[in-house]
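Peer 1: Sharing a model prediction with you, sequence too.
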Amino acid sequence: MTDRWGVTVPLDGLALAEQRSLIERLPDLGYTDVWSAEANGADAFTPLALASAWAPRLRLGTAIVPAYTRGPATLAMSAASMATAAPGRFALGIGTSSDVVVQRWNGIPFDRPYQRVRDVVRFLRAALEGQKVTESYETFEVAGFTPGVVPDQPPPVLVAALRPGMLRLAGREGDGAVINWLSAEDVRTVVPHVHAGGANKEIVARIFVIPDVDAETARGIARRAIAAYLNVPVYRAFHEWLGRAERLAPMWRAWREGDRKGALAAIPDSVVDELVVHGPAEYCREQVRRYVAAGVTTPVLAPMGGGDPERVLRAMAPAG
């Protein structure tokens, strides 16, 4: 079991500058962690830098920073800065992100994702320990980078992982894995691959939650998110591996044909209910604990659907 209980920042529904009072109260509500995400909203580091000052008891983490969209040295500098601003309270989660974010939005070729993440992890290990790095990695070269900021305690480096190869990399060369878009039962499928690299590896799971909303409304919100993510090739392959190919095939077919409305309608309720936790808050908290029982060490709630963020935070606080 775990005593950790995290939430994704920044919180939806409030401008970043308006979130201070809620972030300050998170520890008193029972939250231990805040983890950022990075796609097309806030960057991964700014919300954590604010949270480090607003609520010094919170642990901070990125879930995740893409391994492509910052140069290796820039990524190391950002991580070292956060680690020195919040000594012993920061964890760096990196991952491939997706071809949509990397290639379509940032104009960077989405080549050899496994090798890129592996190389970035190896570089970060050296740089965050203060080593001068001159190295030809398979996917990039670094010539004479000397870190100017070296944290007394290098942060753990976690790898966002979906399928076996990256999961094993997370356990072998990282300090653990960041997982998302999976059910509590799916956790039992992925965790052994991480633990092949060590039994004490951290497993951070972003868990999508919609508390205290009726089932029809919640499923409508969840379907839109599922369609947006699970039609991205890396997530489609993930769910094929998890065994959902037959149930998701009609959605994939409609999406490919340009029928967005039909794609949403084709997502079965059973898939929605497996991937997004919804219902009364007490039930939602019980479902989050199922993830923990299956092997998650750090559950990180990711509220969906907007609404009053304070209401959601109170509803999903570990003690209710």
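Peer 2: Arrived safely.
Peer 1: Could you use CA atoms for every contact and neighbour count after this?
Peer 2: OK.
Peer 1: and the residue sitting nearest the centre point of the chain, what does it touch?
Peer 2: Nearest residue to the geometric centre of the chain (Cα atoms, centre = their mean): A63, 3.4 Å. Each residue near A63 by Cα atoms under 8 Å, 6 or more residues apart in numbering is listed here: W35, S36, A37, E38, A44, L92, G93, I94, A160, V178.
Peer 1: how about CSV for these, with secondary structure and neighbour count added?
Peer 2: Formatted as CSV, those follow (DSSP: H, G, I helix; E, B strand; the rest coil; neighbours: other Cα atoms under 10 Å):
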residue, secondary structure, neighbour count
W35, strand, 30
S36, strand, 25
A37, coil, 23
E38, coil, 16
A44, coil, 23
L92, strand, 26
G93, strand, 30
I94, strand, 25
A160, strand, 27
V178, strand, 24
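Peer 1: next up, a second structure to put side by side with the first:
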Amino acid sequence: MTDFSILAPLVPFRTEQLLPYAAMVQWSNAHRLWQGQAMVTDPHQMFTAAAGSGFGVPVGTGVTLMPLRHPFEAALHARTMAVTTGHPVIAGFGPGGAAFQKSVLGSAYASPLTATREYVTIVKGLVDGDVVHHEGEYFFCENGLPPVPGPPVQVGIGVLRPGMARLAGEIADVAITWLTPASYLRDTIVPAVREGAARAGRPMPRVVAMVPVALGAQDRDPLEIALMSNAGHIALPHYIDMLSRSGIHVDREDPLAGARALIKGRAFLYGTREEVAGELDAFREAGADEIVLNMGGVFQRYGTRTALTELESLLEVVAP
């Protein structure tokens, strides 16, 4: 069975901005509330603040960027969310783009795969209760977290291309995709995750697909909403490469054409709620265990009330 979750479609400046989305998870059949990496407020602290306001729900970070924190601190943050929310947590991580790595660390990871392998190995060991002994090329840890009763933490890796997907299959609990069309998930990501798991002799991790969506209306321009939702991503080299592999060709010099390509390639879903629900079925059939509804473009264009209304409407169909 595929779970349906929601992404908080904003970077909240204040806790109360996040609470309507946490409340939606409480009273609907939405499975989990997700936030991505933000540079204005930190998702770990926002989820903890929401729990302190009485809205403790299952949460996921998809994904936070490795250069911002040591894996010991990352594990501590993830476990803190589990303890304070009272619910299981998915802590997703990714190396980010080379330019971002250099801006924070002084130089990019020579091997993002190696850096991610080390980082996730340390975090997973710590949240699983182990004392970790790791001296790697990028990260060092000789420590453990004191045992604390609480819900489990699963560790995820953001995957766009086959190499990272195979790594997720080898070592992670969850493989997390963003902006990947269902066909690419089916033909490239899921087989690579399965291959990595088989190589390591372990069960295949869960696959989470973050999918940008919007419901159609006569007065709407789908290109505008698609661009608002994804302009930053389709300007990044690793997203451009992933989309190209999936048959969606975007040009950072022509964002509007990129938005059009996302819609045509079904990386961004737009239509009636029944049409969008039908398109989401393709992600389930492709192997997604959890589908996360991303109404970011709707929020940016029309605000919280409309984003919540459309999430509620779509959840009535996909998660009745």
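Peer 2: It's in. Model, not experiment: these values are computed from the prediction.
Peer 1: picking up where we left off before, shared with structure 2, which of the contacts of A63 of structure 1?
Peer 2: Among these, the contacts conserved in structure 2 (both residues aligned by TM-score structural alignment, their matches' Cα atoms under 8 Å) are W35, S36, A37, E38, L92, G93, I94, A160, V178.
Peer 1: Turn the residues you listed into CSV, including distance to V312 of structure 1.
Peer 2: Conversion of the kept ones among the contacts of A63 of structure 1 to CSV gives the following (distance: Cα to Cα, whole Å):
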residue, distance to V312 of structure 1
W35, 16
S36, 17
A37, 18
E38, 21
L92, 26
G93, 25
I94, 27
A160, 26
V178, 23
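Peer 1: quick one, what contacts the residue opposite Y184 of structure 2 in structure 1 once aligned?
Peer 2: Aligning on TM-score structural alignment places Y184 of structure 2 opposite D186 in structure 1. D186 of structure 1 sits next to L242 when contact means Cα under 8 Å, 6+ apart.
Peer 1: Just after the helix or strand hosting D186 of structure 1, pick out the following helix or strand.
Peer 2: Using DSSP states H and E, the element containing D186 of structure 1 is helix 184-195. Using DSSP H and E, the next helix or strand after helix 184-195 of structure 1 towards the C-terminus is strand 202-211.
Peer 1: Would you check the span in structure 2 matched by that following strand?
Peer 2: Going by TM-score structural alignment, strand 202-211 of structure 1 sits over residues 206-215 in structure 2.
Peer 1: So which residues make contact with the matching stretch?
Peer 2: Contacts for stretch 206-215 of structure 2 (Cα under 8 Å, 6+ apart): 173-180, 190, 225-226, 229, 267-273, 276, 283, 287-298, 310.
Peer 1: One more pass at 7 Å, please.
Peer 2: Identification of contacts with stretch 206-215 of structure 2 by Cα atoms under 7 Å, 6 or more residues apart in numbering yields 173-179, 268-273, 288-295, 298, 310.
Peer 1: Sort out which of the residues you listed are buried, if you could.
Peer 2: 173-179, 268-270, 273, 288-295, 298, 310 (16 or more other Cα atoms under 10 Å).
Peer 1: Run through the strands of the stretch 1-150 of structure 1 in chain order.
Peer 2: Listed in chain order, the strands of the stretch 1-150 of structure 1 (DSSP state E, counting those that start in this stretch) span 6-9, 33-36, 59-62, 65-66, 90-95, 133-136, 141-145.
Peer 1: And for R117 of structure 2, nearest residue in space, chain neighbours not counted?
Peer 2: L167 (7.2 Å; Cα to Cα, 6 or more residues apart in numbering).
Peer 1: Quick check: which element contains that neighbour?
Peer 2: If you go by DSSP H and E, L167 of structure 2 is part of helix 162-171.
Peer 1: got the contact list for that helix?
Peer 2: 113, 157, 159, 174-175, 188-189, 192-197, 199-200, 204-205.
Peer 1: In structure 1, which residues correspond to that helix?
Peer 2: Aligned using TM-score structural alignment, helix 162-171 of structure 2 spans residues 164-173 in structure 1.
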